[in-house]
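>>> My questions are about this predicted structure, shown below with the sequence.
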Amino acid sequence: MFGRQKPPVTPPTEPGDDLPVGIIEGKGRPTPRRKEAEAANRRPLVPSDRQSAAKAARVAQRTQREREYEAQKRGDESAMPARDRGPVRRFVRDWVDARLNLVEVFLPIVLVCFVVQMTFMQINAWASLIALAVLYAFTVAAIIDAIVLWFRLKRRVIAKFGEVQQGALFYGLVRAFQVRRSRLPKPQVKRRAYPE
């Protein structure tokens, strides 16, 4: 009534005339009943031997972590964790590693200032105040350096890839805060050898 008219279906004259060449009729086996199909797919939610299953899972996780750690040391991207893979992440890593970052010495400076402040607090108040002033000045300088790093890295990534991948800039900033020797994946470029 409201739809278009369907053309009348004419029955085929001979069986098999309506099939294209090369198609075989039937699947060669009966369709399994629903109960049989569900029984074939049923697996226990909890393994029967929980201790051995947990031990096997721990061993598998440990070997996976070791394989990823070795890949990070070598620079082999195929076995790295997912957060370190891809051309954008590689570019961010190489660009941060090539840059001389003020923020990478932030944690050692904070530690030294904290030790000086705690040691000389009772002995010499001026040394403690100087350590505190150095700490505040270095914190402000590190924040400014991190902001500069963020905007320069964003401009470079957009120039190379057209857009910024989600999380890539934060990935570079976190990498910049790490001391160069302790970074994973290991740096693959020298200082001031910026990637193209």
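That came through fine. Numbers count the residues shown, from 1 in each chain.
>>> CA atoms for contacts and neighbours, from now on please.
OK.
>>> looking just at contacts, which helices and strands does the helix or strand harbouring V112 meet?
Using DSSP states H and E, V112 maps to helix 106-120. Where contact means 3 or more CA pairs under 8 Å, 6 or more residues apart in numbering; DSSP states H and E, helix 106-120 is packed against helix 125-161.
>>> Following the chain past the helix it packs on, name the next helix or strand.
helix 168-177.
>>> What residues sit buried inside that following helix?
Neighbour-count burial for helix 168-177, counted by 16 or more other CA atoms under 10 Å, picks out A168, L169, Y171, G172, L173, R175, A176, F177.
>>> Once you drop chain neighbours, what's closest to V92?
In space, and not counting its chain neighbours, V92 is closest to G172: 5.7 Å by CA to CA, 6 or more residues apart in numbering.
>>> dropping in the other structure now:
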Amino acid sequence: MIRIILFGDSITAGYTDGYPSSKFSDMLKAKLGREDVYCFNRGLPNSTITVALERLQADVLTIEPNYVVPFFGLADARQKQSLPASTFAVALTKLVRQITPEKCLLITPGVVAKDSPVNVRLEEYAQATRQVASTTHCDLIPWHNHMAATPKKMLQADGIHYSTLAYDELTTMLATRFKQRLASFNMISSARQFMGKRQSHDNN
């Protein structure tokens, strides 16, 4: 089984009409279309990057994932005293390195309603996430710019959480990237099986 963990805040938790749902992970699983892939949803409403580091071992590492999608920023940006982007970047870098960069697929945080000052901080976090991806050589989904192009239809009535359309477009982007990774994973697994059988034959 290939284990993919979606790790984030209320957006990852599929927060819809005031309640968490499995929408995000279910849609990704469906688009991958593989029975051997399991998508674990480890979204926690109001989970900041600091909280993420505290729950990383229990919620992510103990599962021994093949891939992890850390998706943070919204809860941090909405804090009364939000983290400076530089501090956010340091924490995200630590998170990526503990998971290992080759297992991570980062997403730049999206946007909220246009009139919200939270968007200023989200833009800063998006830039910080791009920098972390670059310095750690980690894969990245450029979601912030994509969502910012048409924010109204991407949001629920609360102006914060994602509409079904947003999840549909985000999971399409993730599925495209993961299909590339899974193809490589299959090739490596096949090669290892071949070498194992060959070594066993040679030993006999």
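Looks like it came in fine. Keep in mind that this is a model prediction, so the values were computed, not measured.
>>> How close are the two chains, by TM-score?
Here the TM-score for the pair of chains, by TM-score structural alignment, normalised by the length of the first structure, is 0.23; 70 aligned residues with a CA RMSD of 5.0 Å.
>>> circling back: what's the most distant pair in the buried residues of helix 168-177 of the first structure?
Pairwise distances across the buried residues of helix 168-177 of the first structure (CA to CA) peak at 14.6 Å, for the pair A168 and F177.
>>> and the residue lying closest to T164 of the second structure once chain neighbours are set aside, how many neighbours does it have?
Residue nearest to T164 of the second structure in three dimensions, not counting chain neighbours: M154, with 7.7 Å by CA to CA, 6+ apart. Using other CA atoms under 10 Å, M154 of the second structure has 25 neighbouring residues.
>>> quick one on the thing from earlier: so, if you compare the buried residues of helix 168-177 of the first structure, which one comes nearest to R50 of the first structure?
Comparing these against R50 of the first structure with CA to CA places Y171 closest, at 37.8 Å.
>>> Spatially nearest residue to D26 of the second structure (excluding sequence neighbours)?
Distances taken as CA to CA, 6+ apart place C39 nearest to D26 of the second structure, at 7.6 Å, with adjacent residues excluded.
>>> Roughly how far does that neighbour sit from S86 of the second structure?
Distance of C39 of the second structure to S86 of the second structure, computed by CA to CA, to the nearest Å: 31 Å.
>>> Make JSON lines from the buried residues of helix 168-177 of the first structure and add distance to D97 of the first structure to it.
Listed next are the buried residues of helix 168-177 of the first structure as JSON lines, based on distance: CA to CA, whole Å:
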{"residue": "A168", "distance to D97 of the first structure": "14"}
{"residue": "L169", "distance to D97 of the first structure": "14"}
{"residue": "Y171", "distance to D97 of the first structure": "12"}
{"residue": "G172", "distance to D97 of the first structure": "9"}
{"residue": "L173", "distance to D97 of the first structure": "11"}
{"residue": "R175", "distance to D97 of the first structure": "8"}
{"residue": "A176", "distance to D97 of the first structure": "8"}
{"residue": "F177", "distance to D97 of the first structure": "11"}
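>>> and of the residues you listed, the nearest to L149 of the first structure?
L173 (7.5 Å).
>>> OK, contacts around that closest one?
A146, L149, W150 (CA atoms under 8 Å, 6 or more residues apart in numbering).
>>> between those residues, which is nearest A39 of the first structure?
Comparing the contacts of L173 of the first structure against A39 of the first structure with CA to CA places W150 closest, at 55.9 Å.
>>> before we move on, back to that, just the buried members of the contacts of L173 of the first structure?
Listed as buried from those are A146, L149; burial here means 16+ other CA under 10 Å.
>>> between the contacts of L173 of the first structure, which is closest to V88 of the first structure?
Closest approach to V88 of the first structure among the contacts of L173 of the first structure (CA to CA): W150, at 14.7 Å.
>>> The closest residue to that closest one other than its chain neighbours: what's it in contact with?
Distance criterion CA to CA, 6+ apart; nearest residue to W150 of the first structure, sequence neighbours excluded, is L169 at 6.5 Å. With contact set as CA under 8 Å, 6+ apart, L169 of the first structure has these partners: V92, W150, L153, K154.
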